[in-house]
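Trainee: Pasting a predicted model and its sequence here:
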Amino acid sequence: MKIHSHDTLTRVLRDLVSDELGRLRHTDPVAVAQTLKNDERLGPDGFGMDSFEFMTISAMVGRMFHLYDLGAEDYLLSRPTVTGWRNLILELSETDADTGADAGTSLAGPAHHVSFLSSGSTGERTPVEHSRPLLVEEMQFFQNLLGAPSRIFVTVPTHHIYGYLFGALLPDLYFGVHDDALDVAERRIVPLRGPALSRPRTAYRRSGTPAPGTGDLLIAFPDALARLLQAGVLPCPGLTVVTSTAPCPPELASRIRAGGSRLVEVYGSSETSGIGFRDADDSPYTLLPYWNRDGDALWRSTGQETRGGTPDLRVELPDWVEWFDDSTFLPLRRRDGAVMVGGRNVFPRSVESVIREIDGVAEVAVRLDATDDGARLKAFVVPVIAGDTDSQSYHTLETRIRSTLSGRLQSAEQPAVYTFGPALPRNSMGKLSDWDS
């Protein structure tokens, strides 16, 4: 069974390599991708990775596509290019997946499973395994819901679950996995990431680059939608937009819908995949048709034995939700305290712990700061010498904090705005309160 077209799997691997290398080097993954060549050797003697970076990234590829199930992970070392890895995964997906599987494992390898990294409740990344046939079933539902697009614009990396579902699996359902079905140009899949999100619509016309338009499908997240709205690309009549990874602010959703676009908000997580959707303002989410409610949990029939030995998949919801009936609901708040910044889960409590360790910091509070330009973190810092209100002292401490965090945290985890004062802001009940940034 061929799991992807050459073009799709190449995009997934390029996103994985550039995103992970950007994470390891604390640099922009979009900039890394611009210099990455598909046939260039990865590693110290090629793309400039050191041995640790190469082994880390090759291990991620093996884990995502379950090459370890088949004992085939060593082949990644002998084919150290994006093209080589793509061909290896496709070859393995088209062979009998039972061959080389561990004893007692009936279905193994990339044809049957795919794993994604979840940040979990502590900010520590952990792999989450999914059944590929169940993910395909989910995308078949959305294929029918969304209709056939002229082009698909993808603003998210395709090695994370949301990007993989809507930027890899869904396009292959629309355009086919056989490379003689459509050539790359005709597949009409347009990556739209990084600085391109701020490109004005007039600049698209001047450069000849296609802009999202009537009949197209845009796969996005709230921060990307805000930037496209500022750039004048949105709203757009006749454009279908899918957004996920974080709640879409109601005023943003309303502006997009009022401009004639169809906006479909998808609710889910790395652990559960898609759970529900809505396509109207102020409406609850509708549970996807194969999920069944069981209190605060969900289950679905898999039609086959899972690795846990049970024929049904049961998941816990990532949020506290309000149920209106057994098929409609509204998410209320995260169970794990995470917030979404730039399409990534960020844990303010973990960021506070890092800042609190820095010399000169007595106490700190970190919160989400939602602005018209998107959501970032903000921090309120109490210096060790709380009575010292000298602006130069604050500036020196802020510089020290920013320098420390740049080497320890990802960009999305680093507060964009700092406020200093003699004590953390509290309300009349003594509880921590918000502050103006």
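Mentor: Cool, got the structure.
Trainee: all contacts plus neighbour counts: C-alpha atoms, from now on.
Mentor: Fine.
Trainee: For this protein, which helix extends over the most residues?
Mentor: helix 6-25 (DSSP state H).
Trainee: Quick check: buried residues in the helix or strand just after that one?
Mentor: Per DSSP states H and E, the first helix or strand lying C-terminal to helix 6-25 is helix 29-35. Of the residues in helix 29-35, 29, 30, 32, 33 count as buried by neighbour count, 16 or more other CA atoms under 10 Å.
Trainee: how much space between the second one and residue 23?
Mentor: Note on residue 30: its distance to residue 23, by CA to CA, to the nearest Å, is 11 Å.
Trainee: ditto for the first one
Mentor: Summarising the geometry, the distance separating residue 29 from residue 23, computed by CA to CA, is 8 Å.
Trainee: Stretch 17-33 spans what distance, first to last residue?
Mentor: Termini of stretch 17-33 sit 8 Å apart (CA to CA).
Trainee: Tell me the gap between that stretch and the middle of its chain.
Mentor: Put simply, stretch 17-33 sits 14 Å off its chain's centre (CA atoms, centre = their mean, to the nearest Å).
Trainee: elements contacting the longest helix of the chain?
Mentor: helix 29-35, helix 51-64, helix 82-94 (3 or more CA pairs under 8 Å, 6 or more residues apart in numbering; DSSP states H and E).
Trainee: got the contact list for the first one?
Mentor: Applying CA atoms under 8 Å, 6 or more residues apart in numbering, the contact partners of helix 29-35 are 14, 15, 18, 19, 20, 21, 22, 23, 193, 194.
Trainee: Pull out the buried residues from the residues you listed.
Mentor: Buried among these by 16+ other CA under 10 Å: 14, 15, 18, 19, 20, 21, 22, 193.
Trainee: quick one: residue 314 is in a strand?
Mentor: Yes: assigned with DSSP: H, G, I helix; E, B strand; the rest coil, residue 314 falls within a strand.
Trainee: Pull the number of nearby residues for the closest residue in space to it that isn't next to it in sequence.
Mentor: Leaving aside its sequence neighbours, residue 314 sits nearest to residue 299 (CA to CA, 6 or more residues apart in numbering; 4.2 Å). Residues lying near residue 299 (other CA atoms under 10 Å) number 15.
Trainee: Presented hereafter is structure B, for comparison with structure A:
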Amino acid sequence: MNHWWSQPSSPDALQDWLADFLADALQRKGLGELLSDPEFDTREVLSDPRALGFTSLDMLSMASRLAASLGLDRTGLSDLLLAKRSFEGWVDVIARSLQIDDKQIGFYSSGTTGSPVLTQHVVSDLELEASHFARLLPEISSLTPRRIIAVVPAHHIYGFIWTLLLPAALRIPVVRIQTRQRLPTNWATCLNNDDILVATPPIWHLLMDLGIQLPEQFIGVSSTAPMAEAESRRMRETYPGATFLEVYGSTETAGIGFRHDNNAGFELLPYWNLQQANGRSELRHELTGKRHFLNDHLSWTDDKQRISISGRMDDTVQILGHNVHLPTLARMICAHPDIGEAQVRAMPDNQSGMTLHYFLVPNTKASEVPAWCERFSAWLRENLGNVPPPASVVISDKLPRSALGKPLSWNINDYARIKGVFHTTT
């Protein structure tokens, strides 16, 4: 019997999973720029953590998160991660544990403004989803997939299903590309006709923006965030010979729905049932009985055949694949010693999706603002390195508020540009 971590289609599955897990740890530490260096090896996180600023507590936290993800706590082998602290040692410990119990796997939320939250999934449930898409692909495309080209991490649920489970279901190999180390003009030449390219909305946007040539016939998959309708249509117009599949889901639920045309709605996966309860969208899994209350606003289209997504019910937005809780981000910014008040908002951008915008009230003189902006940029990189950078930052002596003191939105065009993304009151 083959297991997800020992499939002929993905002989290096564990190594790929662990490398992406360590890369994520670097990003959460604000060291994501290291991943752009082709000479840097993520194994250094384990072989020489102190050189990268990882403390003993950081290493304990990392080992604990890995143990919780892959079930080493259940098999009693988690402490071996401390005794065999090397890349090869961790792969060996993980493999020994999975041989005992690999029925469940956990995924951490992609949030950048709080502690990652773990969601456990039964592997067979995720294999059911992979099997469904393996059957769906021949129905929506005349192509016979030959390879999966992965530009998404294997330790996230989207990457796990589409670059570890689906290759096994289709019995085709997977090729992983490190997009941080190669320009799109270079790695895109690796694609052939009949390949499946598994990517995210920002990657698809970049390919279209740069006018990257792709094979005439391929299957493109996008997930982590619903694509704007205009962007989805643009993608299909840019690559008319390709078949595009957009997958809607979350870390908590796995895949929920999909669409493969310019229709604005998503088809639910056959085992999900959508209901409205107390003003919230409730999903029920008809095979497992699991229920999920969603933070997204979902509603049926007029023909009751598809669902539409109209934003979230909370203050969390998804930017470049990361969940950002706006009030928490504002509080984190206020931890800067010079910031008196801060307001954060997200705005849709027709080209790049949702973007962050800051309105700050610093305790500094107007004449010193340009120099202060440079210092603040350095502080953001050091302290919020895993948060997507803001598209604009307004510096003012007070926040925009109504006569009743309620926060107001603002128009960036009303403020003079200082330098880069920074603006100030005129």
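Mentor: Sure thing, it's come through. Please read these numbers as outputs of a predicted model, since none were measured by experiment.
Trainee: re the thing from before, mind checking which helix or strand the residue nearest to residue 314 of structure 1 is in?
Mentor: strand 297-301.
Trainee: Which residue comes closest to the most centrally placed residue in structure 1 once chain neighbours are left out?
Mentor: Nearest to the mean C-alpha position of structure 1, by CA atoms, centre = their mean, lies residue 160 at 4.9 Å. Excluding its sequence neighbours, the residue lying closest to residue 160 of structure 1 (CA to CA, 6+ apart) is residue 116, at 6.0 Å.
Trainee: just checking, what residue in structure 2 corresponds to the one you found?
Mentor: In structure 2, residue 116 of structure 1 lines up with residue 107, judged by TM-score structural alignment.
Trainee: distance of that match from residue 70 of structure 2?
Mentor: 9 Å.
Trainee: got it, and residue 412 of structure 2?
Mentor: 46 Å.
Trainee: So between these two, which is more surrounded?
Mentor: Between residue 412 of structure 2 and residue 70, counted using other CA under 10 Å, the more crowded position is residue 70 (23 against 16).
Trainee: Report the contact partners of the alignment partner in structure 1 of that one.
Mentor: Under the alignment by TM-score structural alignment, residue 70 of structure 2 pairs with residue 65 in structure 1. Contacts for residue 65 of structure 1 (CA under 8 Å, 6+ apart) come out as 89, 109, 110, 113, 114, 115.
Trainee: Shared with structure 2, which of those?
Mentor: Checking the contacts of residue 65 of structure 1 against structure 2 (both residues aligned by TM-score structural alignment, their matches' CA atoms under 8 Å), the contacts still present are 89, 113, 114, 115.
Trainee: For the residues you listed, give me JSON lines that also has distance to residue 316 of structure 1 and secondary structure.
Mentor: Shown next, in JSON lines, are these (distance: CA to CA, whole Å; DSSP: H, G, I helix; E, B strand; the rest coil):
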{"residue": "89", "distance to residue 316 of structure 1": "31", "secondary structure": "helix"}
{"residue": "113", "distance to residue 316 of structure 1": "20", "secondary structure": "strand"}
{"residue": "114", "distance to residue 316 of structure 1": "20", "secondary structure": "strand"}
{"residue": "115", "distance to residue 316 of structure 1": "18", "secondary structure": "strand"}
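Trainee: how about those residues in JSON lines, adding neighbour count?
Mentor: Output for these, formatted as JSON lines (neighbours: other CA atoms under 10 Å):
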{"residue": "89", "neighbour count": "25"}
{"residue": "113", "neighbour count": "20"}
{"residue": "114", "neighbour count": "23"}
{"residue": "115", "neighbour count": "25"}
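Trainee: returning to what we had before: and the match of residue 116 of structure 1, how far from residue 269 of structure 2?
Mentor: Taking CA to CA, one finds residue 107 of structure 2 at 21 Å from residue 269 of structure 2.
Trainee: now do residue 140 of structure 2
Mentor: 15 Å.
Trainee: now do residue 297 of structure 2
Mentor: 17 Å.
Trainee: hang on, isn't the residue nearest to residue 160 of structure 1 packed against residue 131?
Mentor: No: between residue 116 of structure 1 and residue 131 there is no contact under CA atoms under 8 Å: 11.4 Å.
Trainee: In terms of neighbours, single out the busier of these two.
Mentor: residue 116 (22 against 17).
Trainee: Check which helix or strand that one maps to.
Mentor: strand 113-118.
Trainee: where exactly do the strands run in the stretch 151-300 of structure 1?
Mentor: For the stretch 151-300 of structure 1, strands defined by DSSP state E, counting those that start in this stretch occupy the ranges 152-154, 189-191, 217-220, 240-243, 262-269, 273-278, 285-287, 292-294, 297-301.
Trainee: Quick one: those as CSV, columns for distance to residue 369 of structure 1 too.
Mentor: Putting the strands of the stretch 151-300 of structure 1 into CSV (distance: least, CA to CA, whole Å) gives the following:
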stretch, distance to residue 369 of structure 1
strand 152-154, 26
strand 189-191, 28
strand 217-220, 20
strand 240-243, 20
strand 262-269, 22
strand 273-278, 25
strand 285-287, 25
strand 292-294, 34
strand 297-301, 31
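Trainee: Of those strands, which is nearest residue 346 of structure 1?
Mentor: Closest of the strands of the stretch 151-300 of structure 1 to residue 346 of structure 1 is strand 262-269, at 13.7 Å (criterion: CA to CA).
Trainee: Which residue range of structure 2 does the closest one align onto?
Mentor: So in structure 2, the equivalent range for strand 262-269 of structure 1 is 243-250, judged by TM-score structural alignment.
Trainee: ok, average deviation of the matching stretch from structure 1?
Mentor: For stretch 243-250 of structure 2, the mean deviation from structure 1 after alignment is 1.2 Å (mean CA distance after the TM-score superposition for structure 1).
Trainee: roughly how far is that stretch from the heart of the chain?
Mentor: 14 Å.
Trainee: Please point out which parts of it sit buried.
Mentor: 243, 244, 245, 246, 247, 248, 249, 250.
Trainee: Output the residues you listed in JSON lines; the columns should cover distance to residue 309 of structure 2.
Mentor: Listed next are the buried residues of stretch 243-250 of structure 2 as JSON lines, based on distance: CA to CA, whole Å:
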{"residue": "243", "distance to residue 309 of structure 2": "22"}
{"residue": "244", "distance to residue 309 of structure 2": "19"}
{"residue": "245", "distance to residue 309 of structure 2": "16"}
{"residue": "246", "distance to residue 309 of structure 2": "13"}
{"residue": "247", "distance to residue 309 of structure 2": "12"}
{"residue": "248", "distance to residue 309 of structure 2": "9"}
{"residue": "249", "distance to residue 309 of structure 2": "11"}
{"residue": "250", "distance to residue 309 of structure 2": "13"}
